[in-house]
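Chemist: Dropping a prediction and its sequence here:
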Amino acid sequence: MKPSIDILISFGNKVKTFRKEKGISQEELAFRSDLHRTYIGMIERAEKNITLKNIEKIAIGLDISVLDLFK
């Protein structure tokens, strides 16, 4: 079964929305999340199928719960 692109788009949009609400750049989120800036961009553009570990890192970087990214 092939994963749906819709979930990647939805997740990427959530990350972008929270990031913008916090007033931080992709570079700042990457620093806070211990990830590469280009990786954050790829997630926001739904170009990467992110792992659970990296979802947790992004939630920490955004100072939100993992659950918030899926609401």
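Modeler: Yep, it's here.

Chemist: use CA for all of it now, contacts and neighbours both
Modeler: Noted.

Chemist: those helices in the chain, which residues are they?
Modeler: Remark: helices assigned in the chain by DSSP state H are 5-22, 26-33, 37-44, 52-62.

Chemist: Which elements pack onto the second one?
Modeler: In this case it means helix 26-33. Judged by 3 or more Cα pairs under 8 Å, 6 or more residues apart in numbering; DSSP states H and E, helix 26-33 is in contact with helix 37-44, helix 52-62.

Chemist: from what I can see residue 34 touches residue 57, true?
Modeler: Yes. Between residue 34 and residue 57 there is a contact under Cα atoms under 8 Å: 7.1 Å.

Chemist: Alongside the first one, take a look at this:
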Amino acid sequence: MDAVALLARNAQRIRKGLGLSQEEVAFRAGLKRSYLSDLERGTRNPSVRALGRIAHALDVSPSRLLDL
């Protein structure tokens, strides 16, 4: 599985596990909801900065978003 697919799967799984909406995570991360949606669908390549922001918003390490 490639890094984009791993991020998509893990970000969505963690977000839903925390009971958060895409809008709430995007707000916490300082990103647009549509950008987060694209990342969770695997249709957009994340920047390193976005990866860090999303991890912070989900209160996990960036490496957790890329775990197998």
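Modeler: Happy to help now that I have it. Predicted, not measured: the structure shown is a model, and the values here were computed from it.

Chemist: need the contact list for the residue nearest to the spatial centre of structure 1.
Modeler: Among the residues of structure 1, the one closest to the centroid is residue 15, at 4.1 Å (Cα atoms, centre = their mean). Residue 15 of structure 1 makes contacts with 44, 58, 69, as judged by Cα atoms under 8 Å, 6 or more residues apart in numbering.

Chemist: Residue in structure 2 paired with it?
Modeler: Structural alignment (TM-score structural alignment) places residue 15 of structure 1 against residue 11 in structure 2.

Chemist: Against residue 52 of structure 2, how distant is that match?
Modeler: From residue 11 of structure 2 across to residue 52 of structure 2, the span is 12 Å (Cα to Cα, to the nearest Å).

Chemist: if I look at the two, which residues touch both of them?
Modeler: With Cα under 8 Å, 6+ apart as the test, residue 11 of structure 2 and residue 52 reach no residue in common.

Chemist: Flag every buried residue along stretch 9-19 of structure 1.
Modeler: By neighbour count on 16 or more other Cα atoms under 10 Å, the buried set for stretch 9-19 of structure 1 is 9-16, 18-19.

Chemist: Mean distance of it to its aligned residues in structure 2, please.
Modeler: Here the mean offset of stretch 9-19 of structure 1 against structure 2 after fitting is 0.8 Å, by mean Cα distance after the TM-score superposition for structure 1.
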